[in-house]
Structure formats: structure tokens, C-alpha cells
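In: Predicted model and sequence follow; I will ask about them next.
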Amino acid sequence: MTGELRVDPIACRAHGMCAELLPEMIELDEWGYPIIAPGPVTSRLRADAAVAVAACPTLALRLRR
């Protein structure tokens, strides 16, 4: 099963934890806001993506199935 990462740009406050926890799919722009790689989250990265979602201090990161 795959999923897709989404970020709520209104809720995000550019803490950058998501990029530290999931660098394979998330990089930060020049202001520290996440840029999510297009495409599904592979089964290999699913657990790491779930950790990144849970660690977001503003609950801006979501993993949709």
C-alpha cells in the first residue's frame, strides 16, 4: 500500500523536522518550508513518513492513503 504526503502551508511554521526525518522525500526551500517530492510514498519509506508526520509540531504534514 502506498500513500501520498501533503503539507498544509497555512499550518506549517518551517520547523524543518520533516526534512530531517525524511530527507528522501522532503527538502526545505530557502525560508525553511518543506518541498515534498512528487509521487507516492513507497513501502520502504512508509514507516519513516509516519514518524515525520507524527513529529510535526504544528500537525501540518499528512500522509494520505
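Out: It's in. What you see is a predicted model; the values in this text were computed from it and never measured.
In: Please make it C-alpha for all contacts and neighbour counts, starting now.
Out: OK.
In: in a strand, that's where E20 is, yeah?
Out: No. Assigned with DSSP: H, G, I helix; E, B strand; the rest coil, E20 falls outside any strand and is helix.
In: Okay, one more to line up with it:
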Amino acid sequence: MSARPDAASPAASLHVDWTACDGRGLCAELLPEVLAADPWGYPVAAGPHPESGGEPGVGGAPGVGPAPWPRREGVAVPAAALPDARRAVRMCPRLALRLEGAGGDRRA
């Protein structure tokens, strides 16, 4: 018997094409449960940074601000956030977002 996926378990992975992203911050506005914007508008994973001791978006030193997105493999998107993630991918003005694992790799 398989376990039922809950709304918080990762259903997909969101990736940023850093050569295309110009830090407009729209993705963070559309997907606040998954992304936050750094001081320049570039996306960072929302929630505690793995090396911050639990501080949201902070990469080590207090007061420095959000750390750059450290993961090349993308950020986990829970099932409940998939509609918003798909919308963020579709609406990205630079087409810099890609969603993987939600029924196939897609830009929309």
C-alpha cells in the first residue's frame, strides 16, 4: 500500500535559468510559499536556509539578507503550490523558470 501524498510533500521542482533571469521578482510575488526575492529582486528559496540555523532566507550572517539560491537542482514545490508555480512559469517575462516533475518537464 502506498502512502498518500500530503499537500506539503514535494510534487515538482522549480529551476531558474540564471542566464535569462534579470531579477524582476514577479515569480516571488506569484509564488510566495516557495520563493522570496533577494534585495535585487532575484528569486531565493523561501523558508529556512539549510545553513542558517532556521532563519528564513538568510545564508549565515544575520542582517546580510537572503542568500543566493544555493541549489542547482531547484527548489521543491509542494502539490498545493503547483497551480501557482505553473502560473509563475507562464508569466515569467524572461522565460527563466522551468518546472520539472509535475507531469513532465515544462515551461508552462
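Out: Okay, I see it. Small disclaimer: the values here were computed from a predicted structure and weren't measured.
In: the strands in the first structure, which residues?
Out: 4-7, 26-28, 34-36, 61-64 (DSSP state E).
In: among those strands, which is nearest A47 of the first structure?
Out: Of all the strands of the first structure, it is strand 61-64 that lies closest to A47 of the first structure, at 10.8 Å by C-alpha to C-alpha.
In: and that closest one, how far from the second structure on average?
Out: On superposition with the second structure, the mean distance recorded for strand 61-64 of the first structure (mean C-alpha distance after the TM-score superposition for the first structure) is 0.7 Å.
In: so where in the second structure does that strand end up aligned?
Out: Mapped onto the second structure using TM-score structural alignment, strand 61-64 of the first structure spans residues 97-100.
In: longest helix anywhere in the first structure?
Out: Across the first structure, the longest stretch assigned as helix under DSSP state H is helix 46-55.
In: Contacts for that one, please.
Out: T2, G3, L5, M17, C18, L21, L22, V41, L59, L61, R62, L63 (C-alpha atoms under 8 Å, 6 or more residues apart in numbering).
In: Which of those residues ranks first by neighbour count?
Out: C18 (27 neighbours; other C-alpha atoms under 10 Å).
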